[in-house]
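Participant: below: sequence and its predicted model.
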Amino acid sequence: MTAGSNSISPIPVAPVGLSSRAQRFVEVDGIRVPRQDFRRHRDGWIERGIPVAEIDRAADFQDRWGGLALPPAPFYEGGPRILNAGCPKGSGAEGWSFPAGAGRVSMPYGFMIGPDGAFGIDAHRWTPLHAGTDGWVESLALAAHATRWARTVTRIRGRAVTSLDLGGYEPVPEVQGVTDTWWRGEDSLIALYRGEAVGLDAPQCLEAHVYEGLDEWGLHGG
């Protein structure tokens, strides 16, 4: 579907570069809805002093992700309802960011794409969650996959998260973890959600999801 199309594609084509697991997740569980056409805003944004390079960066995001609705994330009150770029904002000192999509509920932060392309939240401070939007989508896909195949799922909250022993675990690279990370063990996966704790200066918001009893497919499927 091209930018500005008014049609809905119930079976979106996953962007290239995702793992096979994330591709299946996007194409089976996602839908495409009409996306914003950036062309009608471009001249006005340039007149407001927004650099052309930043407008193009937002437009590239929109071409890749705009209008994609995915199932709710297991944290951050579900994440953006629909991935959609917004008007870039920023300064020369801090760099430019742009919105990644409106939240599903009222939140004390927004979902943003940072100056270096990271996907994160803008609360008391900018907090990158994943090094790119691909990582956010990979994380959603992995959470859906692990929930389906794990024998048990345990949620740990607050300071108890800091006591988790990750010895024997290795990071899951495809999620491009920065503040939020995934870890793979012998028969388990652990998701660490630290973004709210860091961005809101609220250690009580730390949360980990431990998926246990996974076989080889549950650990690596995709």
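Facilitator: Perfect, I can see it now. None of the values given here were measured: they were computed from a predicted structure. Numbering: from 1, shown residues only.
Participant: all contacts plus neighbour counts: C-alpha atoms, from now on.
Facilitator: Noted.
Participant: and the gap between the residue positioned nearest the centre of the chain and Ala22?
Facilitator: For the chain, Trp136 is the residue whose C-alpha lies nearest the centre (CA atoms, centre = their mean; 2.7 Å). Using CA to CA, to the nearest Å, Trp136 is found at 10 Å from Ala22.
Participant: thinking again about what came up before, disregarding residues adjacent in the polypeptide, which is nearest to the residue nearest to the centre of the chain?
Facilitator: His130 (6.0 Å; CA to CA, 6 or more residues apart in numbering).
Participant: ok, that neighbour touching Gly117?
Facilitator: No. Assessed by CA atoms under 8 Å, His130 is found out of contact with Gly117, at 9.2 Å.
Participant: pull the number of nearby residues for the residue nearest to Trp136.
Facilitator: Each residue near His130 was counted by other CA atoms under 10 Å, and the total is 26.
Participant: again with the one 3 residues further on
Facilitator: Residues within reach of Thr133, counting by other CA under 10 Å, total 23.
Participant: hang on, the earlier thing: what sits against the residue nearest to the centre of the chain?
Facilitator: Trp136 sits next to 119, 129-130, 175-176 when contact means CA atoms under 8 Å, 6 or more residues apart in numbering.
Participant: put this next to the previous one:
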Amino acid sequence: MELNLNAKEPEGLTRRARRYVGTHGIKVDVPPVGRLREQWVALGVPPTELDRVTAYQERWGGLVLPPAPYYDGGPKYLDPDLPEGSPTEGCWLDAGPQRTALPYSFVIGPGGEFGILGDRWTSLHQTVEGWVESLALAHHASTRAKRITRITGDAVDAIALDSFTLVKEVMGLADTWWRGRDSLVAIYAGEAECFSDSTCRTAWIYSGLDEWGLYGGVRDDDG
């Protein structure tokens, strides 16, 4: 498998996320999904879904990013596989293989959402870009925070977020980021929703951040 030491910085991301991908991401060559098109058509996969798989691979295929601080690191690399589902309910695409054995898969939902599929389908972010933004923000915050606190289970409910604002660039659904006066808070509730188990919730609080730590690398229109 051929390795490129620097991944191309995708468009449609904040400067912070583009820098994160360009600096810490690598690209590996992956077999083009087009070679399987006829085989998948014979299996009844709608042409529109095949086009969606191709578009996903062209944008993200082979991208390897550092392990996430949650979900056992996230996908080992980004690359699609055979769509599953139905034309009426929508199809899910494999986002990429797991790094470790997990009771769920990383998938792209019918509307382009990035999420996990286990006991049920759970959307983590509105888009793949949102997932990448969350990885970039976690890396950014962890290198600049004076203190990092991890909270799990029902104790997550006790985090006071009244004075915080939602971080828009991560496009969070089950997983969200919040920005305060000198802190960033990441709340990961995807596993809890997927398995109806509140003990799976995790929050990371990055405290003691200056202005750059809070906003560095965000586009002007991201707030």
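Facilitator: Done, it's in. These figures come from a predicted structure and were not determined experimentally.
Participant: in the second structure, what residue corresponds to the residue nearest to the centre of the first structure?
Facilitator: The alignment partner of Trp136 of the first structure in the second structure, by TM-score structural alignment, is Trp131.
Participant: residue farthest from the centroid of the first structure?
Facilitator: Glu47 (31.0 Å).
Participant: give the aligned equivalent of that residue in the second structure.
Facilitator: Match for Glu47 of the first structure (TM-score structural alignment): Ala42.
Participant: its match and Trp60 of the second structure: what is the separation?
Facilitator: Distance, Ala42 of the second structure to Trp60 of the second structure, using CA to CA: 26 Å.
Participant: quick one, strands of the first structure?
Facilitator: Taking DSSP state E to define them, one finds strands in the first structure at 31-32, 68-69, 89-91, 95-101, 110-113, 119-122, 126-130, 152-157, 170-171, 181-184, 188-193, 207-212.
Participant: quick one: closest of those to Ile82 of the first structure.
Facilitator: Closest to Ile82 of the first structure of the strands of the first structure, according to CA to CA: strand 68-69, at 4.4 Å.
Participant: trace the closest one over to the second structure and give me the residue numbers.
Facilitator: Using TM-score structural alignment, strand 68-69 of the first structure lines up with residues 63-64 of the second structure.
Participant: what sits closest to Leu200 of the first structure if chain neighbours are left out?
Facilitator: Sequence neighbours aside, His124 is the residue nearest to Leu200 of the first structure in space, at 5.6 Å (criterion: CA to CA, 6+ apart).
Participant: the one you found against Ala202, yeah?
Facilitator: No. At 10.5 Å, His124 of the first structure does not count as touching Ala202 under the criterion of CA under 8 Å.
Participant: on that earlier part again, aligned partner of the residue nearest to Leu200 of the first structure in the second structure?
Facilitator: Using TM-score structural alignment, His124 of the first structure sits opposite Asp119 in the second structure.
Participant: its match - how many residues pack around it?
Facilitator: Using other CA under 10 Å, Asp119 of the second structure has 13 other residues around it.
Participant: please apply the same query to Val178 of the first structure.
Facilitator: By the criterion of other CA under 10 Å, Val178 of the first structure has 18 neighbours.
Participant: now check the second structure for the residue matching it.
Facilitator: In the second structure, the residue paired with Val178 of the first structure is Leu173, using TM-score structural alignment.
Participant: next up, the contacts around that match.
Facilitator: So Leu173 of the second structure contacts 123-126 (CA under 8 Å, 6+ apart).
Participant: rebuild those residues as JSON lines, extending it with distance to Gly22 of the second structure.
Facilitator: Below are these laid out as JSON lines (distance: CA to CA, whole Å):
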{"residue": "Ser123", "distance to Gly22 of the second structure": "26"}
{"residue": "Leu124", "distance to Gly22 of the second structure": "23"}
{"residue": "His125", "distance to Gly22 of the second structure": "21"}
{"residue": "Gln126", "distance to Gly22 of the second structure": "22"}
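Participant: give me every residue that touches Pro15 of the first structure.
Facilitator: If a contact means CA under 8 Å, 6+ apart, then Pro15 of the first structure has 23, 64-65 as its contacts.
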